[in-house]
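Engineer: Sequence and predicted structure, then a few things I'm wondering about:
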Amino acid sequence: MVNYTLKATCETVHVGGFSCQLPPVLQIASGDRIDVETYTGYYIYSHAPAEFVTPELLDICQNLPPDRKVGPGPHLLTGPVYIQDALPGDILEIRLEAITPRLPIGFNAIRSGWGALPQEFPDPALRFIPLNLETQTAEFPPQSGIHLPLQPFFGILGVATPDDPHSSVPPGHYGGNIDNRELQAGSRVFLPVLVPGALFSIGDGHAAQGDGEVNVTAIETSMNGSIQLILHKHLNLTVPFAETPTDFVAMGFGETLDEAFAQALKNLIGFVEKLTGISAEEAYILCSLAASFRITQVVNSPTKGVHGLLPKAILPSVESWEAPFTTLNP
């Protein structure tokens, strides 16, 4: 195992999307660890206060090469990382060991025509929100006495696809802009490998977000992370799946919440059925009794997300929880 440091620079970040044509900025072996830097605010830096715009971010925003602009999305991503021996059909595990805001400030933006209620809130708005890194809280609105606990996570964890470059906005089977607030430090995320080397990218740091992310953004901020990337050759998975310290997390994506919910439920039923050996009907009932389904996000057009949480505490001890992935399909 080797430990790497991946700084965010004009040579190591890309903006707007994913592309299998991007050359990797780092090549690692399965099991290696990376201390990674990410920045955010590429399209709003000129409106930001000085404490938000570090010299490194300013250099990226003013000098990013044209070939690092690969899609129409607003997200600045660090990567891609090439994992040796990764081939389509394999599974990439991302162990999120540490996630920490880089700066004591973040922003929230309403974009005209976006969000859950675009007609009710049609005007764009940009707010910068101080982060108290000592108390791990943010007060919003200012002087309101409302203190939000910081629960940092990366909104985007994704791999490249063999398709043409595509936007970083919608999530999908490749991961991408999942915006799942459950994926905090201590979690593991599993993504299908779709191109040789996987070409993994990370970014879109969120200091705090509610389920749904209803006004389009969280408290967006630049973020540090420590991750371990592990390649699995014996698993079969076609959609993102995750494990937190307390729950198994099945995900679903669709153009409607109904479609996203149905996919998340089917994925969780299949997982429970194979993990425990109970029937599909019994797993369906168990999900009704014990699983909690939540709206991941409704704003990453055209794809909405739902995730289902199954508490690990209710399950019997099993030799290998990974066994279900040998047959899990959406």
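Structural biologist: Happy to help now that I have it.
Engineer: alpha carbons only for contacts and neighbour counts from here, please
Structural biologist: Noted.
Engineer: Run a quick neighbour tally on residue 264.
Structural biologist: Neighbour count of residue 264, defined by other CA atoms under 10 Å: 28.
Engineer: Just confirm it is within a helix.
Structural biologist: Yes. Looking at residue 264 with DSSP: H, G, I helix; E, B strand; the rest coil, it is inside a helix.
Engineer: Settle this for me: it is touching residue 309, isn't it.
Structural biologist: No. Checked against CA atoms under 8 Å, the pair residue 264 and residue 309 is beyond contact range at 9.7 Å.
Engineer: Which neighbours do these two have in common?
Structural biologist: residue 250 (CA atoms under 8 Å, 6 or more residues apart in numbering).
Engineer: Now do the SS call for the nearest residue to residue 321 once chain neighbours are set aside.
Structural biologist: Spatial nearest neighbour of residue 321, chain neighbours left out: residue 275 (6.2 Å); criterion: CA to CA, 6 or more residues apart in numbering. With three-state DSSP as the basis, residue 275 sits in helix.
Engineer: got another, please set it beside the one above:
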Amino acid sequence: MTLLSPMPIPAQQSSKVAALNLAGEWIFEMDGDAQPQRVVLAFNGDTLRGAVYGQSFVVSLAANRVQFSVGDFRWRGTVRGDSLVGWLGIAPDSSRWTGVRFRPPAAPRAFKVDPSTFPRAYSGTTAPVLRIAAGDTVHTTTLDAGGWGRGAFGARGNKRSPGGNPLTGPFYVEGAVPGDVLVVTLHRVRLNRDWAFSGTSLVETAIDPSYATERQTPATPPDNKWTLDTVALQGRLTAPSPALRDFTVPLSPFLGVVATAASTEYAPSSRESGSYGGNMESARLREGTTIHLPVSTMGAQLYLGDGHAAQGSGELTGDAMETSLDVSFTVAIKRWGFAELTRAEDATDIMSIGVAGSLDAAMRRASSDMARWLTTDYGLTASDVALVMGFALQFDIPDVVPPGFGVTARIPKAALRTLVRPTRK
């Protein structure tokens, strides 16, 4: 038998192979900089190129070492499989940097998650229940605001968490970095039990002080339980007063909470809402809706919860028709989206959801974001925006329960279809 020795690879060819192996998407993180950078290394001809902080660079390769310059800063690193570790700076000062290659799965995946822990804050440091990627679909469940699951009311073992909007999640989305927008499409939001509970008095933020003092509290507290017909989608009080014995409510299940982690430094309570989404209480966050959430932490850290069977504007009773839900969703990443607040769209409308400490401030946030949306995505001038919003925009008030107030600015897609978009070159 004749043994053949491997032919040596010429240095030029070896360098080309190394460059091809490095080509792809990376996430760079630099000590002292809280903003990671998504970097795409592309091999073109005989050159490996990329860009970081908006500046282009050309990579020099020598064995497992890389080097490039960005302005006056020299970057040096060592390749370790799918990682880069090195130093950058202007001599003699330098700081550490790392790069991690992002490899998306070959095909979309589907997961079924039966949660066993239920956080009550939008934390960026809570261990994820699952790591997913763009295109993946998740089937899961949520508890109601009181911590009850899909079992019968009062059933042993059905109280799975303390109350206060226990959450399902977080779901870590591979490849999502701060500055991106996480796009969540709700494919299924369904009732999974036949009962709910609600508040029974108007919250004081929705009424005048005079009415708050003159209203009479019943000697016997009214029953707050609802019976849900999950087929006909009708709800009725389980033990109504004589006046409400024929009162029914059409059911339209939705998620009161859809959120990304607010930060790695602080974690708002799951009762709160803000630019990250949160406890928005919008009845439009239902099956078929797509939600656009700002990303503030690595992996976005997606949370869901606070299922409702129905709710009027404002969640005026403090607790809406609180229930548990079965939910299926898919995620995508809009890169470099840099959103300031939550947006949503369904078959009929686009929506900007403003949250603030007062209704007027929330309204200004929502209408300002809608104006920016029409400017950037539809190419409208400021006067075009004013005319479209002046005659097509509608405001909804999903939440008047402290600490945050919510206003949704909504424009029907029927009006948007009449707009002539600019031709993109």
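Structural biologist: Great, that's in hand. Here the structure is a predicted model, which is why all the values come from computation and not from measurement.
Engineer: thinking again about what came up before, quick one: the counterpart of the residue nearest to residue 321 of the first structure in the second structure from residue 412 of the second structure, how far?
Structural biologist: Residue pairing (TM-score structural alignment): residue 275 of the first structure is matched to residue 377 of the second structure. Distance, residue 377 of the second structure to residue 412 of the second structure, using CA to CA, to the nearest Å: 15 Å.
Engineer: The two: who's more crowded?
Structural biologist: Neighbours were counted for residue 377 of the second structure and for residue 412 using other CA under 10 Å; residue 412 has more, 17 against 10.
Engineer: what residues are up against the counterpart of that one in the first structure?
Structural biologist: When the first structure is aligned by TM-score structural alignment, the residue opposite residue 412 of the second structure is residue 311. For residue 311 of the first structure, the contact set (CA under 8 Å, 6+ apart) comprises 246-248, 290-291.
Engineer: and the residue nearest to residue 9 of the first structure when sequence neighbours are not counted, which of the three is it?
Structural biologist: Spatial nearest neighbour of residue 9 of the first structure, chain neighbours left out: residue 60 (6.2 Å); criterion: CA to CA, 6+ apart. Following three-state DSSP, residue 60 of the first structure is assigned to helix.
Engineer: you'd agree residue 60 of the first structure is up against residue 14?
Structural biologist: No. The criterion here is CA under 8 Å, and residue 60 of the first structure misses it with residue 14 at 9.5 Å.
Engineer: Those two: which has the busier surroundings?
Structural biologist: residue 14 (28 against 21).
Engineer: got the contact list for the alignment partner in the second structure of residue 133 of the first structure?
Structural biologist: Counting by TM-score structural alignment, residue 133 of the first structure lines up with residue 230 in the second structure. When contacts are counted by CA under 8 Å, 6+ apart, residue 230 of the second structure touches 191, 193-194.
Engineer: can I get those residues in JSON lines with secondary structure, neighbour count and distance to residue 69 of the second structure?
Structural biologist: Output for the contacts of residue 230 of the second structure, formatted as JSON lines (DSSP: H, G, I helix; E, B strand; the rest coil; neighbours: other CA atoms under 10 Å; distance: CA to CA, whole Å):
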{"residue": "191", "secondary structure": "strand", "neighbour count": "26", "distance to residue 69 of the second structure": "56"}
{"residue": "193", "secondary structure": "coil", "neighbour count": "19", "distance to residue 69 of the second structure": "60"}
{"residue": "194", "secondary structure": "coil", "neighbour count": "19", "distance to residue 69 of the second structure": "63"}
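Engineer: quick check, nearest of those residues to residue 61 of the second structure?
Structural biologist: In terms of CA to CA, no member of these lies closer to residue 61 of the second structure than residue 191, at 57.2 Å.
Engineer: Can you pull up the most central residue in the second structure?
Structural biologist: What sits nearest the mean C-alpha location of the second structure, by CA atoms, centre = their mean, is residue 293, with 3.9 Å.
Engineer: ok, residue 32 of the first structure - how many residues close by?
Structural biologist: Neighbours around residue 32 of the first structure, by other CA under 10 Å: 16.
Engineer: Actually, residue 217 of the second structure.
Structural biologist: Residue 217 of the second structure has 9 nearby residues by other CA under 10 Å.
Engineer: Same check on residue 403 of the second structure?
Structural biologist: 13.
Engineer: likewise residue 151 of the second structure?
Structural biologist: Counted with other CA under 10 Å, residue 151 of the second structure comes out at 16.
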